[in-house]
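> next input, structure requested:
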Amino acid sequence: MRFSVCIPNFNYASYLGRTIDSVLSQSHTDFEIPIADNNSTDASWEVIQEYVAKDKRVIASKNPTNVGFAGNLDAVSRMVTAEYTIMLSSDDLMGAGALETYQQLIGLIGNQSFIISSTWHVIDPDDNRTGVSGPPQKMWLKTDIDTELSKQLGCDVYKVKAGELLKRGLLNAKGAFNFAATCYRTEDYIKVGGYGGTRMMNPDKWFHFRLLGGPVEYAYFIDKPLFSYRVHPNNQNALQKKSGALKFFVDEYRTTFETDKTMLEKAGITQKDLTDSFVLNIIHKYTFRRIKEGSPMGAFRLWCMGFAAYPAVMFKKRLTYILFLFILSGPLGYWILKPFKQNFNN
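The predicted structure follows:
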């Protein structure tokens, strides 16, 4: 069973060697490591060439220009020759035995289209563990735990039909998988047309939605830390925040009209369900957050975006008007909402 552990990279020379080493040290050795460098300006390419010279399983390509994060995910995916693909960020780590565990689960579930993900450790720039990120809430439920698979792997293994998980994702505007821990069949990547390269933020989330709404039959989550996600000032999430959160909201809005009829039918929801989810989980939720953060103008911008996108839905929700009153109250709204947890009931 052969894996392609894809590493898209941009300016992570200080972490890249540790990432590659974490893959090369796996007990399961039948893999390749395609690396696509997105025209880095640091010493990344020199680091990559050192590993290419040392191990024939490491193959590399450098983009002549920066094609963006999503574009680089497709660039590295085009280098894949193995049956199964795992995308690993160039600042993250693959834990000991990760490939062996994935191989074991794939052997147990047989010949089907799937997505597999797992829990990961959270680490700092010096590889110190600072936390654990398990199954995303609302996406994986205790009732999803498969007792037989859990017994075989020695940890909780969640199993959900693809359509059901897609439904949960669309209705909660949440992704179900940890980026650096997700494995899928390479042929399924080809079937859905790859990442697409057009999403400005979190392109993996939309890609996973299309896998769930397309060829994938079941999704699995191994509740055991098999990867490590690194938090540092220049990681992808931090850079996305610096680039402006509006990109995130535009991408979420696009999901409401780019989710096609086939995906909606597989999820068992309607277009109205999707637009209602966008207003509740994106517009209302983040307007609430902006008020709590003391940013009434940021809240007002989102509130206006909601009316620009789906005015009829906004008009019907009483929370729309409650939030507007808090926006108008300025600092007073911040102090009133600050003690409250985020809770929405239409």
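> hey, let's count contacts and neighbours off CA atoms from now on
Will do.
> what does the one helix or strand residue 286 maps to rub up against?
According to DSSP states H and E, residue 286 maps onto helix 285-292. Under the contact criterion CA atoms under 8 Å, 6 or more residues apart in numbering, helix 285-292 has outside partners 296, 298-300, 302-303, 323, 326-327, 333-335, 337-338, 342, 344.
> from the residues you listed, which single one is nearest residue 128?
Taking CA to CA as the measure, residue 128 lies nearest residue 342 of these, at 30.9 Å.
> one more sequence to fold, the one below, so I can look at both together:
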Amino acid sequence: MPKISVIVPNFNHSSFLNKRIESILAQTYQDFELIILDDCSTDNSSLIIEKYKRHPKVNQIVYNKVNGGSPFKQWAKGILLAKGEYIWIAESDDFAENTFLEICLKMLEANNNLGFVYTDSNIITEQKKTGSFKIKKAEKYHSDKWDNAYQINGIEELKHSLIKTCTINNVSAVLFRKKAIENVIAKTYDYKYAGDWLCYMLICTKHSIAYIPDALNNYRSHSNNLTKKSDNNYLGMRERIKARNMCMHHISDTEASLKRTANILNWKEFRAIFGGFIRGRIKVSDFFNTLILCFS
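The predicted structure is shown next:
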């Protein structure tokens, strides 16, 4: 059995796909299987994928006949197929430094309580490196938290930052313990934008996590990123409310301050949605469904 299962969910990323796959195959740690999932791409992704069909590391290639509508359904499919003890969801438009698996695995294996390890990421625009998430987060949150490596109890991570927003910026920078993610992935099926954040938060309710400040992942910033599209999008805001609520259902009542913080943040999201409703940008049914969600 391979130690790690690497899942590449792809949709219309033919221009990035070759570099993504090659960066996986070039890893210094080689005990892994590669699972490639294509969600009914309309570009020439299949031509690139087929080049790797007989590669010894490629264990599964699955083509959807109909687009699934959510990246998290693809994650779940890959996890179901995975044979490894650890899971790397390597998004098809990103690429990794060749020591990513080696360094992350070493930390996970040293502490059985860790649900996942994540690293910093370089941000790539038009083939140029424009900074890193560590730098952006230091500026945005006025914090040096991400300057140094850390291990932390998951509830404490939620309190410090993760309940406020998704401070784990890119799933390609995460190595999961399989038993941690497979226990929560089914809860993301009806999410389009915030399913990754929900996964991280739910894992944090049961596990500790760790962070590595080295930029071992390279995140491509382009117009088709779902993260970008969700920032000021009604559905993105609604999913964030829903994700916080679901997380709070898995938190002990003794964590009253954390639950209070989540409620305050949800009402701030709701006020933004209310503004969209007043301006006629959000349908009446969507508005009242979100209002109900705030009380659930």
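> picking up where we left off before, of the contacts of helix 285-292 of the first structure, just the buried ones, ChimeraX syntax please.
Here is the ChimeraX command that selects the buried residues among those (16 or more other CA atoms under 10 Å):
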select :296,298,299,300,302,303,323,326,327,333,334,337,338
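> could you verify that residue 281 of the second structure is part of a strand?
No: read with DSSP: H, G, I helix; E, B strand; the rest coil, residue 281 of the second structure is coil and lies in no strand.
> test my guess that residue 181 of the first structure contacts residue 115.
No: counting by CA atoms under 8 Å, residue 181 of the first structure stays clear of residue 115, with 10.2 Å between them.
> and residue 26 of the first structure, how far is that from residue 132 of the first structure?
Using CA to CA, to the nearest Å, residue 26 of the first structure is found at 21 Å from residue 132 of the first structure.
> so which of the contacts of helix 285-292 of the first structure is the closest to residue 46 of the first structure?
Of all the contacts of helix 285-292 of the first structure, residue 46 of the first structure sits closest to residue 298, with 42.3 Å by CA to CA.
> how close does the nearest residue to that closest one once chain neighbours are set aside sit to residue 64 of the first structure?
In this structure, residue 298 of the first structure finds its nearest non-sequential neighbour in residue 290, 6.0 Å apart by CA to CA, 6 or more residues apart in numbering. To residue 64 of the first structure, residue 290 of the first structure is 39 Å away according to CA to CA.
> the more surrounded of the two?
More neighbours surround residue 290 than the other of residue 290 of the first structure and residue 64, with 20 against 10 (other CA atoms under 10 Å).
> now do the helices in the stretch 1-150 of the first structure.
13-24, 44-54, 68-77, 98-109, 147-153 (DSSP state H, counting those that start in this stretch).
> I'd like to know which of these is closest to residue 91 of the first structure.
Of all the helices of the stretch 1-150 of the first structure, helix 13-24 comes closest under CA to CA, at 5.1 Å.
> for the closest one, packing partners?
With contacts defined as 3 or more CA pairs under 8 Å, 6 or more residues apart in numbering; DSSP states H and E, the packing partners of helix 13-24 of the first structure are helix 44-54, strand 93-94.
> what's next to the longest one, contact-wise?
In other words, helix 44-54 of the first structure. The contact list for helix 44-54 of the first structure (CA under 8 Å, 6+ apart) reads 9-13, 16-17, 35, 37, 58-60, 62.
> which ones among the residues you listed lie within strands?
Judged by DSSP state E, the subset of the contacts of helix 44-54 of the first structure located in strands is 9, 35, 37, 58, 59, 60, 62.
> cool, thanks, talk later.
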